[in-house]
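> got a sequence here, can you model it:
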Amino acid sequence: MLVHICCSVDSHFFIEKLQHEYPDEKLVGFFYDPNIHPYSEYRLRLLDVMRSCKKLGIELIEGPYDYENWINAVRGLEKEPEKGARCEVCFDKRFEVSAHKALELGERSMTTTLLVSPKKSQEQLIRSGEAFHTSHGVEFIAFDYRKNGGTNDQSRVSKEEQLYRQDYCGCIYGLTMQRDQQHRLMDEMFSPLSNQILPASIEERLELYTKRMELEEQNTPYRIVKERFLNYRLVRASVKSGGCVIPSYPLFYSTISRTTTEGKIDFEINGQFYLNREEVRFITCETFNALTHLDYANVKALMFSPPSIDIEIALRSHLTQSPFNTSAIMVVDVIPTAKINLILETKTYDDTKEKLIIID
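All right, here's what the predicted structure looks like:
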């Protein structure tokens, strides 16, 4: 039987149930989910599915990430709610490819782990599956493992196995509506061109879960725990002086009370140059290098290949002598002497992130 897989939280419990109830059935996992966005999230979910299938001892095949074709398939349905018409088209798209894969492998039946997800309509899934039984000759088998406390059992299994528990379906449209309803920043879409790893980002989780797999291969005990912290995202920033934009780099946690401010350098203390407005400070790239023991040629080099966030936070703590300071600290090549116009749009917010702890 071909088992279309959407994510490890659904698939691990679902496949465990199948293996228990149908011990003689050969199961082949098929990860085909071009709806997942961004691509880093797709990679993260696939990584955890690979781990899950390895633990369960079943073969896993990855389908194509044909995201553009998926976008075209759901065009015009962007505003549909969860379990609406867009979801049905999404199921049709994924089931069509899954049915062709089943035929290619010589399988005559298929199912999907989407059936166990409480966020999905089983009626929609069954309707789509039966349509492809009629058109492709591949029998769709709808297992209902939600009933009789199944959803609670699924949650228990996901915690016991320390699976990656995403908090949105996968598609950009569902994510947008969910974050709007929650009045939350859609920080999943923040991904710096510099490839700097942001706290609580998908990229950070991808690193963590990759490291987790390495630890398991080494039989090193660990736990994944959650912790609360103050998160930060830079939306845009620029510095103008003398009518010209000059290269500048805001240290992590740099904020001002409004989006824009202006002023002139008022005084200097220990290499920090203070603006006469908004508690803004400037340091040179030379000072930045000296305090971080790095060797950037100029601010442009810093902008396109910044250090880790931990280095930036350590530098901020050193400069301000406080772990709670969020004043803007701007790195420039040369301290401006003319009037300065600063644009700094940022978001700071309470958040949670996962942390990997190695158990001695």
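> drop to CA atoms for contacts and neighbour counts, all remaining ones
OK.
> could you pull out the strands for the stretch 201-350 of the chain?
Counting by DSSP state E, counting those that start in this stretch, the stretch 201-350 of the chain has strands at residues 222-241, 244-246, 248-250, 260-263, 265-269, 272-275, 281-284, 329-332, 340-358.
> give me the buried positions along the fifth one.
Buried residues in strand 265-269, defined by neighbour count with 16 or more other CA atoms under 10 Å: Ile265.
> rewinding a little: of all the strands of the stretch 201-350 of the chain, which one is nearest Gln182?
Relative to Gln182, the nearest member of the strands of the stretch 201-350 of the chain by CA to CA is strand 340-358, separated by 13.1 Å.
> could you also give me the structure for this next sequence, so I can compare it with the first?
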Amino acid sequence: MEKALVHICCAPDSIYFLEKLKNDYKTYQWIGFFYDPNIHPKSEYELRLLETKRVCQKLNIPLIEGKYDDEDWLLKVEGLEKEPEKGKRGEVCFDIRLKESFELAKNIGAKAISTTLLMSPKKSINQINHVASVFSKDYNIDFISVDYRKDNGVRIMHELTKAHEIYSQDYCGCIHGLINQKDDIDMFMWAKMMPGSKEELVFIKSIRLLAESMGFYTKEIKFSFLGWDLLNAYLFVDDNPLASYVRYYSKPTTGVVKTSIDKELSTENTFYLTKQNLKIVFDFDTNIFDPSPCFIVDKSFKDTLFKSQKIKAKIASQISYKDSSILIVSRKPIKDISIIKTYKTYERYFETPTYDVMDILSKIEDEAISFVGAFDMGGLNKLKEMFDGREICHNSWSLCDRVL
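Take a look at the predicted model:
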């Protein structure tokens, strides 16, 4: 059987397209190629890759991952930042991704090539065909152009995406699309995995891919919660920056606060400052629903802080609505489960992950395991609401190792 390569841009555009392509062109052995150096940020790229792996796993299509080089992509589209969807930047982007796809097709001996870009309602089929026709002639490899959007194809694609609980992105993928197509842009990177973040969703999707490959039943439950974004913060002690975290839900300070330790009120685990209700705590398991502006500092700095003469601090933050997920994994259908063990999906300040995901999955027997996003902000309550009457076991200290 002759080989054929299909360039894959994302899971939603793939789930219906690939199945149709396999059925309509059965004489080929199809190989997937995920090559999308345009996607920003890296967490978004990882999320789309994970969901593409799930789709290919379901359809039994081998998948090759291309090189992720967003810096090179940005240089090649320089000057086209303001171009609209289906504009000149899109054509250059197709040129970059399809050229690499034809190069790979030549190297593996593929006789034909296609792309799931043809499925996206936001892409111009004429633009894609124009770019592909040039490479088809140069490489002497057939380009299979199909319009699976017709005959309710887009509706079927959306139905399959929803049925398989596949992440559906809300912008094209590149940083320019992110800026131009979204009103609320999360441009901030975190050292820790935050509740409701892309990193958290990548973690949940990673576990799902692993669990499904091991033959487990999986179910993903989405929910909304009141979130919080840190925009900017710092803590200086006697003019030296001090390593610190800002506690979730901390209200913003009014500008820069020049203050000092209130030694009369301060306790062993909490140092109160003299202005704007600011405080510094040394215990990570503090009340996250206390909105007082609060820094969390390692205990090794306690003496330095107590002896300090002056402190300069700032917190810029905002409340926002966010979404998260609960992943349930079991050996039998979810409706037959009576006991659910829960684990958090994010790290909190100085905690060290204490559980390994593979170890957790390998020990599943009659009970179900749930990995709960935004655990303290509504995730656990959502799980209890959805499975009222069933035994739910959790340990507030339990965390999952994100390295799968």
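> ok, back up a step: as TSV, the strands of the stretch 201-350 of the first structure with distance to Gly137 of the first structure would be great.
Formatted as TSV, the strands of the stretch 201-350 of the first structure follow (distance: least, CA to CA, whole Å):
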stretch	distance to Gly137 of the first structure
strand 222-241	44
strand 244-246	64
strand 248-250	59
strand 260-263	63
strand 265-269	75
strand 272-275	72
strand 281-284	68
strand 329-332	64
strand 340-358	44
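> which part of the first structure matches the longest helix along the second structure?
The residue-count maximum for a helix in the second structure (DSSP state H) belongs to helix 88-108. Per TM-score structural alignment, the counterpart of helix 88-108 of the second structure in the first structure is residues 85-105.
> sorry, back to before: helices and strands around the helix or strand that comes right after the longest helix of the second structure, which ones?
Beyond helix 88-108 of the second structure in the direction of the C-terminus, DSSP states H and E gives the next helix or strand as strand 112-115. Packed against strand 112-115 of the second structure, as judged by 3 or more CA pairs under 8 Å, 6 or more residues apart in numbering; DSSP states H and E, are the following elements: strand 2-8, helix 88-108, strand 142-143.
> surely Leu291 of the first structure meets Leu315?
Yes: counting by CA atoms under 8 Å, Leu291 of the first structure touches Leu315, with 7.1 Å between them.
> these two: who's more crowded?
Counted by other CA atoms under 10 Å, Leu291 of the first structure and Leu315 do not tie: Leu315 has more neighbours, with 17 against 13.
> just checking, that one touches Asn289?
No: the criterion here is CA under 8 Å, and Leu315 of the first structure misses it with Asn289 at 10.3 Å.
> just give me the match in the first structure for Gln181 of the second structure.
Using TM-score structural alignment, Gln181 of the second structure pairs with Gln178 in the first structure.
> quick check: closest non-adjacent residue to Arg165 of the first structure.
With sequence-adjacent residues excluded and distances taken as CA to CA, 6 or more residues apart in numbering, Arg165 of the first structure is closest to Val9, at 6.3 Å.
> tell me which residue of the second structure lines up with that neighbour.
Val9 of the first structure maps onto Pro12 in the second structure, by TM-score structural alignment.
> can you check Tyr168 of the first structure too?
By TM-score structural alignment, Tyr168 of the first structure lines up with Tyr171.
> which residues touch Phe273 of the first structure?
265-267, 281-283, 335 (CA atoms under 8 Å, 6 or more residues apart in numbering).
> so what corresponds to it in the second structure?
Aligned partner of Phe273 of the first structure by TM-score structural alignment: Phe271.
> still on that earlier bit, would you verify that the match of Tyr168 of the first structure is located in a strand?
No: assessed by DSSP: H, G, I helix; E, B strand; the rest coil, Tyr171 of the second structure does not belong to a strand; its assignment is coil.
> residue contacts, it?
So Tyr171 of the second structure contacts 177-178, 181-182 (CA under 8 Å, 6+ apart).
> mean shift of stretch 220-227 of the second structure relative to the first structure?
Stretch 220-227 of the second structure: mean distance to aligned residues in the first structure after superposition is 1.5 Å, counting by mean CA distance after the TM-score superposition for the first structure.
> pull up the aligned stretch in the first structure for that stretch.
Counting by TM-score structural alignment, stretch 220-227 of the second structure corresponds to residues 224-231.
> and the contacts of the matching stretch?
Identification of contacts with stretch 224-231 of the first structure by CA under 8 Å, 6+ apart yields 162, 199-200, 348-357.
> most neighbours among those, please name it.
Pro199 (20 neighbours).
> what about the counterpart of that one in the second structure, distance to Asp36 of the second structure?
Matched by TM-score structural alignment, Pro199 of the first structure corresponds to Pro195 in the second structure. Going from Pro195 of the second structure to Asp36 of the second structure by CA to CA, to the nearest Å gives 26 Å.
> count the residues that sit near the equivalent of Pro37 of the second structure over in the first structure.
Aligning on TM-score structural alignment places Pro37 of the second structure opposite Pro34 in the first structure. By the criterion of other CA under 10 Å, Pro34 of the first structure has 23 neighbours.
> do Glu103 of the second structure as well
12.
> that one and Phe143 of the second structure, how far apart?
From Glu103 of the second structure to Phe143 of the second structure the distance is 13 Å (CA to CA).
> do the same with Pro241 of the second structure
Pro241 of the second structure is 58 Å from Phe143 of the second structure, by CA to CA.
> more neighbours, these two?
Neighbour count, other CA under 10 Å: between Pro241 of the second structure and Phe143, Phe143 has more, with 22 against 13.
> for the more buried one, which non-adjacent residue is spatially closest?
Going by CA to CA, 6+ apart, Phe143 of the second structure has Ile113 as its nearest residue, at 5.0 Å.
> spatially central residue in the second structure, please.
With distances taken as CA atoms, centre = their mean, the residue of the second structure nearest its centroid is Lys198 (2.8 Å).
> can you pull the contacts of it?
Lys198 of the second structure neighbours (CA under 8 Å, 6+ apart): 43-44, 47.
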